[in-house]
Structure formats: structure tokens, C-alpha cells
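Undergrad: Sequence first, predicted model second:
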Amino acid sequence: MCGRFSQAYSWDEIVAFSQPLTVPADRPNLRARYNITPTTEVDIIVLTETGRELRKARWGFIPAWWKDAANKVGSTFNARVEGVADSRMFRSAYVKRRCIIPASSFYEWTGPKGERTPHRISAADGGLLAFAGLWERWTNPATGEEVISCTIITRAADRWMSKLHDRMPAMLNPKNFDAWLDGSGGRELLEHPPPELREWIVSTRVNSNRAPDDDPTLADPVESGEQKPEPNKESPTQGDLF
């Protein structure tokens, strides 16, 4: 699964990545975040009548039919590719409300419980990753407030990723952005090889959801026993924590 990730980019970077983005005239500030946790707000890219737009969404999917409180919906920040098209929770959004969740990196943990070592995984070229996602619009029955929420789709890990976990985010190739967002493509898009990846060990401060998520040092290699970024050389293009 994917339980932590980061979003740190400029407007120029996200516009180029999205091919392109419909940018609001005022261009509100983009806040860099290095340790995003479930139920907090994230950026998502959706397809609208005016093109691709960057929107905000609660990371933790709430289906439109949900009648209870948001915190009762369970762990819906991930949706497994193996059942996403048929699941009551996600199937409507899979058909009608897809999104791309841009990511600078994501995290995975190794080691025994109580001594977990965090690894940061990013694109080998330093570019952004395109997580396949779903979004939904839900109305809180108690307050009438409308909430936009989202989930990251995960798949079985490839051979390189399997040294860290048996799951990984489903990552889209830029040439497939249209087919994913407009619904013309299916599961085959989610199982394409991911881009070339690299990973390195970071501070155990990442293990806590209390660590300030706007602290860029959370992404730095650890000073003691520093591990250099290790590229994924097994893929030509290329957990529940992932």
C-alpha cells in the first residue's frame, strides 16, 4: 500500500508535468509537503470541461453513498488494482471520476516492528511521479459540507520494489494520461512498468505523523551510515504502508 508520500513542486513543474494544466489566473501558493499522511489534503489532477485542473482532495476516499462520519469509513487511502473495478467502495469512481496524484516521492519501511527504517523512493531523474487515483464528492450528512476525497491505486510490486514491500503505487506513463483520465483505458494502464526509480534511507522522524510535513530535511539521506540513492536498473522505463 501507499501510506506516506510527498508533493513538492513549482507551478512551472506541475504545469509541464500535466501536459499541460489549466492554470488559474491568481496561481495560489503551492505548499511543499514532505511527509503527507492519510486524511490530510493533497493535490490531484482531474479532467474538466476546461482541461486538466489541479484540485484539492482529502486523502482517504469517501463514497458518495456513505451515511456515517468520515472517520468511520476505514482505511480507504489505497485501492488495490486487483478489485478496484468491482468494489462497491470504488467502482463508480473507477468508471467516472479518475485522477492523477502527482508525487515527488513516496516512503516505504523495512525492519522489525519498533525498529522500522524509512526509505524514500523517487524517480531516478528527479521528476514527478504520476500515481493513478480516483476521486469522489461526498456530502457530510451531519453538516451538509461537501468533501472531495481521493485514493491512490496500488499494484503488486515489481522485482526492484519487492526488496522493500510487496505493494507499490500504480504509476502512469505520461502518454497514457488521457486514456486514464477520460476512462478509455483500463487495468492495463495500471500495470505498465513504472519509471526508473531510486531509493535512500531517511530520518526516522518520518515514522511519526507529528513531524512537520513542510520540513525539507525529512527527504535528506541520513547522516549516519548514509545510503546513496540507489537506481532501479531492472526496468527500461520502468506498502499497509505499500
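TA: Looks like it came in fine. Because the structure is a prediction, the values reported are computed rather than measured.
Undergrad: drop to CA atoms for contacts and neighbour counts, all remaining ones
TA: Fine.
Undergrad: Show me what counts as buried in the longest helix seen in the chain.
TA: Longest helix in the chain by number of residues (criterion: DSSP state H): helix 11-18. Using 16 or more other C-alpha atoms under 10 Å as the test for burial, helix 11-18 gives 14-15, 17-18.
Undergrad: likewise stretch 203-222?
TA: Using 16+ other C-alpha under 10 Å as the test for burial, stretch 203-222 gives 203-204, 206-207, 213-214, 218-219, 221-222.
Undergrad: What's the end-to-end length of that stretch?
TA: By C-alpha to C-alpha, to the nearest Å, the extent of stretch 203-222 from end to end equals 6 Å.
Undergrad: Run through the helices of the chain in chain order.
TA: Along the chain, counting by DSSP H, helices occupy 11-18, 91-96, 177-181, 187-190.
Undergrad: Quick one: list the elements packing against the first one.
TA: In other words, helix 11-18. If contacts are counted by 3 or more C-alpha pairs under 8 Å, 6 or more residues apart in numbering; DSSP states H and E, helix 11-18 sits against no helix or strand.
Undergrad: Repeat the analysis, applying 10 Å as the threshold.
TA: strand 51-59, strand 98-103, strand 129-139 (3 or more C-alpha pairs under 10 Å, 6 or more residues apart in numbering; DSSP states H and E).
Undergrad: what about versus this one:
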Amino acid sequence: MCGRYTLLADELEILQEFGIDQPIEDYQPSYNIAPGQNVLAIIHDGKQKRAGYLRWGLVPSWAKDEKIGYKMINARSESAHEKPSFKQLMARKRCLIVADSFYEWQQGENEKQPKRIQPGNRALFAFAGLWDKWENDGKKLFTCTILTKEANDFMQDIHHRMPVILPKDKANAWITAGDQTPAEAHHFLESLETEDLQAYNVASYVNSAKNNDEGCIAPLI
């Protein structure tokens, strides 16, 4: 799964990396991004790429209660094209969720050890995501979920699942391909190559989403 990550880059770096022309309104870096928070995402509106904030935890347009979002922070990439909650989003509402590392907790003998995990050869990257718009009694929510897959060789010792990290040359294609069948979007994800990752231990300080400072990423000595 993916339940916590970071985005520490400055705004200009993000704009340049993803080819965004407009400033990001209310951009704030974060050491500890958690479900239920607003997260920086990029969509393509048919004409251009746009960066803005979506709430992490998908609330499908048909949902009766927005609380369902807390159960839908992730979607399995292997089956999202078949699931009622996700298959139409796979076709038309794909997004990039911008990050520069993510956390995962490795089960030890007595407790879980948090680790910070990053690509080995680049600072910024994007998770493959899905988004939707929900309306009820005049309230509107724009929410998202992060796609996950089975762990690669590196991640298997840490956790059996991992987020889908889009290769640098595939991120645009995920959002600019236009309408696709859910099966076509699924095939795209299945065709992605896995890049090298690196990890180091961090303190249990990161376990609380209330903590959001350099202590979250400080290497554990």
C-alpha cells in the first residue's frame, strides 16, 4: 500500500519538472503527507496540464457518504479496470500525484520499522492516480487514490505492496492519452518498467501525521 509520503521540492522545481505553465495556488511542502489531506496532483483538461489539490481518499461520484474516502486511499492496479469504483476513472480521470519519497513500515520481530523510500536516480516523481468529483447537498469534493501493485524485488523485504511510480518518460502519457478503455489503461500500467529504489530507516516520530518537520526524514542512527 501507500499510506504516507513526502513532497519537499520548491514550486519552481515542480513546474519545470512536469511542464506546468501556471503557478500552484497555496503550494506548501510537506514532510508527512497523510490520507485525508489535500495532495498536489496534475491532470490534463484536454488542452493543457493543470496542477492543483485533491483530497487523498477517493469519494466516487455515486457515493452516498464522503466517509468512504478513508477506505479508498489506494486502488489495486491489477484489478482497477474491473472494479465499479475505479474502471470509469481508469478510462477518463487519471492523474499524477507528485512526490519525492514515500514511507513504508517493515515488520520486525517486535515492532514495525518506518523507512523512507526514494528512486535512486531522481528527486521528483509521480504516483499513478485516479480522481473523481463528488457532489451532495451543495458540497463538492475533488478526491483521489494512489494506484498500487505487487512489490518489486527491492520492496518485497519491506512490504508486499508498493505504489505505482511512473517512469519519467511515461508520466505525461498517463494523463494525456485521452479517453481509453479501462483495459487499455490497465495494459499501460502493466507495461511499465520498475526503476531502482533506495531506502533508509527513520524514527517512529513519522508514525504520527501530526509531526511534519525534518525529524520525519532524519536518518535513524
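TA: Right, received. Where do you want to start? Computed from a prediction, not measured in an experiment: that's the story for all the values here.
Undergrad: Got a TM-score for the two of them?
TA: Here the TM-score for the pair of chains, by TM-score structural alignment, normalised by the length of the second structure, is 0.90; 215 aligned residues with a C-alpha RMSD of 1.9 Å.
Undergrad: Residue 217 of the second structure pairs with which position in the first structure?
TA: Mapped onto the first structure by TM-score structural alignment, residue 217 of the second structure lines up with residue 219.
Undergrad: What residues does the corresponding residue of the first structure for residue 149 of the second structure make contact with?
TA: Under the alignment (TM-score structural alignment), residue 149 of the second structure pairs with residue 155 in the first structure. Listed by C-alpha atoms under 10 Å, 6 or more residues apart in numbering, the contact partners of residue 155 of the first structure are 1, 78-82, 166-171, 190-191, 239, 242.
Undergrad: ranges for the strands of the first structure?
TA: Along the first structure, the segments classed as strands by DSSP state E run 5-7, 33-36, 41-48, 51-59, 78-80, 98-103, 105-110, 117-123, 129-139, 146-156, 167-169, 197-201, 230-231.
Undergrad: Just put those in CSV and tack on distance to residue 72 of the first structure.
TA: Formatted as CSV, these follow (distance: least, C-alpha to C-alpha, whole Å):
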stretch, distance to residue 72 of the first structure
strand 5-7, 23
strand 33-36, 20
strand 41-48, 18
strand 51-59, 14
strand 78-80, 16
strand 98-103, 23
strand 105-110, 25
strand 117-123, 28
strand 129-139, 14
strand 146-156, 14
strand 167-169, 24
strand 197-201, 34
strand 230-231, 39
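Undergrad: Nearest approach to residue 178 of the first structure belongs to which of those strands?
TA: Ranking the strands of the first structure by their distance to residue 178 of the first structure (criterion: C-alpha to C-alpha) puts strand 41-48 first, at 8.9 Å.
Undergrad: packing partners for the closest one?
TA: Taking 3+ C-alpha pairs under 10 Å, 6+ apart as contact, the helices and strands that strand 41-48 of the first structure lies on are strand 5-7, strand 51-59, strand 98-103, strand 129-139, strand 146-156, helix 177-181.
Undergrad: Residue 198 of the first structure: which of these is closest?
TA: Per C-alpha to C-alpha, nearest to residue 198 of the first structure of these: strand 129-139, 12.1 Å.
Undergrad: how about the strands of the first structure, which one is nearest residue 92 of the first structure?
TA: strand 129-139 (9.0 Å).
Undergrad: Map residue 116 of the second structure across to the first structure for me.
TA: Residue 116 of the second structure maps onto residue 120 in the first structure, by TM-score structural alignment.
Undergrad: Oops, could you answer that again for residue 133 of the second structure instead?
TA: Under the alignment (TM-score structural alignment), residue 133 of the second structure maps onto residue 137.
Undergrad: With residue 105 of the second structure instead?
TA: Under the alignment (TM-score structural alignment), residue 105 of the second structure pairs with residue 109 of the first structure.
Undergrad: I'd say that match and residue 161 touch.
TA: No: using C-alpha atoms under 10 Å, residue 109 of the first structure makes no contact with residue 161, being 11.6 Å away.
Undergrad: wait, what's in contact with residue 40 of the first structure?
TA: By C-alpha under 10 Å, 6+ apart, the residues touching residue 40 of the first structure are 57-60, 149.
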